[in-house]
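A.B. asks: just to be clear, the model below is a prediction. Sequence and coordinates:
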Amino acid sequence: MKNFKAYLSLSAVILAGLGFISCKKDRSDIKTDLLYDITVNGATATFTVKTAGVTNYQWDFGDGQTSTDASPTHTYPGKGKYVPTLIAVVDGKKTEASAVLRISKLSPVKIDDQSLDDWAGVTKDVIPLGPKKGVFNNVKLDYDGNYIYLYGEMTGKRSDAVIFDIYLDSDNNPATGLLTGTFIGGGYDILLEGPVLSQDLGIFYYNSTNQNDFSAFTPQSITEAYNLGTVKEEGGVVRFEVRFARGKLKGLTGSGLRIALQAIKNDWSATLGNAPDEGTSSFFFDMSE
């Protein structure tokens, strides 16, 4: 989970009255700090006050909704910029503090709902398939501030234990990473390889200036980098979803990447399919929204 942390400080300054005629009194500055953190998961924000001695909480979340809870949790209606404000009493004095909160792009995909129906609303980033698509029938992508989501639909059975090679040009720079020859247009910095439907992917980073050396991929030990979601098998077709943590894999926090997939028989004896087609450019996945 990617957290947004806001640290706010507002000083309430009370000025003592000025003296009369020739009698001038010094100004007295009484400062009251009101501090709170904001943790964001998707569109849901949790507010935690850090200042002691606070009472009479009045939250305005910046979207027309309010709360009087001490540490409220609030779900925003969607992507946008919001200005949450807290008015409270600190040590007997009324104080106000605000922050600017940006909610990033949201995704309809829920990885743990035992359904793939939420993918019906994902129509923008669909990898084009061609004559060499093989077992692939449909591959598409979505993302939010924390994750990249991948949906696959292919001919076969889950028990086929198909091996996947998922190539990622995480910086969208063909001058770094492996030049495969299979998928042009990118230099691939990350390779995810293994039987996806068994939730067994190896993670490899490219570690060479020689862009033609496949052996330069070095294995990485990264926990919680990906999760296999729902898998459905029916009528000789397998449908599945996978989620990749953007903060765990190098470069995935950027505004775009290139991606290509290859399906391989479980004994490595044959290539079963390509998305996009072999010999064509990898798919540019724009994450700038």
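C.D. replies: Structure's in. What do you need?
A.B. asks: all contacts plus neighbour counts: C-alpha atoms, from now on.
C.D. replies: Fine.
A.B. asks: and the strands in the stretch 101-250 of the chain?
C.D. replies: 101-103, 125-126, 136-143, 147-155, 163-169, 190-194, 202-206, 217-220, 226-234, 237-245 (DSSP state E, counting those that start in this stretch).
A.B. asks: this is the comparison structure:
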Amino acid sequence: MKRNLIYIIAWWLIIITAAACKKDKDNGSLKSVFSYVADGFKVTFTNFSSGAKTYHWDFNDKPGDSSSLKSPQHIFSRKGDFLVSLTATNGAQTDIFTDTVSILGPNIKIDGDFTDWEYVEYLHTNSEDFGGNIRAIKSFATAQDINFLVEGTTAMKLDMIDMYIDADNNPATGYIVGDYPGGSGMDYLLEGPATSPSWGSGYEHLGAPADWSFNAVFSFDTDMHFSAVKTVSGKNIIEFSIKKSALGSIKGAINFALVELDAGWSPVGRIPENGNPEAKFIQLQL
């Protein structure tokens, strides 16, 4: 009888131990892991986690950018490296997987197909009460070029432009542009027709900030590339690029303004706005 009792107790101990092991195994099966595919700024994440019931993604992009979807998409705001984390949860248990997501940005081509700008954020948009043909601008820099997309009213033609560029990111050097008292420092003046760039030129400023003294250093047809102006959804759009090498030793950022001129060389559009003491060039981080 005692021997049978010992067998029964031993059998129950085996069952209890096996159940405990199974439970431990189930708890240990929670695993968080993901992969991703980047297409410009848009990233598609694939969740390979196991044993999870809920998920939390932290994209480490803009404050509050997160998701609870199993396999989300996210539009990153800029190029760079982002430390993305996925927290997988099952009850009181969590497991976190973190990986660096590298965003190179879109493959911009100056070809009149503006779809490659879809996820590039506007660098500047003029206020509604500011008139003129030019309304908004986007920009994206690569290792070789600085690309721009300009949106305007259907009156925007850009048959003649002046583009002011502070290439050294120092408003105290270069020509002081009176329309932008809050900060200018024009190191380069780009002047000519965007629609027929064969005779447009880039001029480098010489002398003191108040001196109107410039020397031609490059031409539109060798160091710039323009698409045609096209009407899309009730607004005119053009894209163009400037070779970085044409602007000397640029550092970190440039500042700029763009002006459309009519046949009499009078401004009919500009970005950014002028007309107030704080008006200054737009800054583009490179």
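C.D. replies: Structure received. Given the structure is predicted, the values throughout are model-derived calculations rather than measurements.
A.B. asks: give me the TM-score for this pair.
C.D. replies: For this chain pair, the superposition-based TM-score is 0.57 by TM-score structural alignment, normalised by the length of the second structure; 182 aligned residues with a CA RMSD of 2.7 Å.
A.B. asks: any idea what residue 228 of the first structure aligns with in the second structure?
C.D. replies: When the second structure is aligned by TM-score structural alignment, the residue opposite residue 228 of the first structure is residue 226.
A.B. asks: ok, that match touching residue 194?
C.D. replies: Yes - contact criterion CA atoms under 8 Å: residue 226 of the second structure and residue 194 qualify, at 6.5 Å.
A.B. asks: show me which of the two is the more surrounded one.
C.D. replies: Higher neighbour count among residue 226 of the second structure and residue 194: residue 194, with 26 against 22, using other CA atoms under 10 Å.
A.B. asks: who touches that one in this structure?
C.D. replies: 158, 159, 160, 161, 226 (CA atoms under 8 Å, 6 or more residues apart in numbering).
A.B. asks: give the contact list for the last one.
C.D. replies: Neighbour list for residue 226 of the second structure: 110, 194, 195, 197, 238, 239, 240, 241 [criterion: CA under 8 Å, 6+ apart].
A.B. asks: same thing but at 7 Å, please
C.D. replies: Shown in contact with residue 226 of the second structure (CA atoms under 7 Å, 6 or more residues apart in numbering): 110, 194, 239, 240, 241.
A.B. asks: repeat that for the fourth one.
C.D. replies: Residues counted as contacts of residue 161 of the second structure (CA under 7 Å, 6+ apart) are 191, 192, 193, 194, 259, 260, 261.
A.B. asks: are any of those buried, and which?
C.D. replies: For the contacts of residue 161 of the second structure, a burial check counting by 16 or more other CA atoms under 10 Å picks out 191, 192, 193, 194, 259, 260, 261.
A.B. asks: can I get the residues you listed in TSV with distance to residue 103 of the second structure?
C.D. replies: Shown next, in TSV, are those (distance: CA to CA, whole Å):
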residue	distance to residue 103 of the second structure
191	34
192	35
193	34
194	31
259	32
260	34
261	37
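A.B. asks: which of the contacts of residue 226 of the second structure are also in contact in the first structure?
C.D. replies: Contacts conserved in the first structure for the contacts of residue 226 of the second structure, using both residues aligned by TM-score structural alignment, their matches' CA atoms under 7 Å: 239, 240, 241.
A.B. asks: just give the nearest non-adjacent residue to the last one, would you?
C.D. replies: Right, residue 241 of the second structure. Among residues not flanking residue 241 of the second structure along the chain, residue 147 sits closest, at 4.2 Å (CA to CA, 6 or more residues apart in numbering).
A.B. asks: alignment lookup: the one you found to the first structure.
C.D. replies: Using TM-score structural alignment, residue 147 of the second structure lines up with residue 149 in the first structure.
A.B. asks: for residue 236 of the first structure, see how far away that match is.
C.D. replies: 24 Å (CA to CA, to the nearest Å).
A.B. asks: try residue 66 of the first structure
C.D. replies: Counting by CA to CA - residue 66 of the first structure and residue 236 of the first structure are separated by 51 Å.
A.B. asks: comparing these two, which residue is more hemmed in?
C.D. replies: residue 66 (16 against 10).
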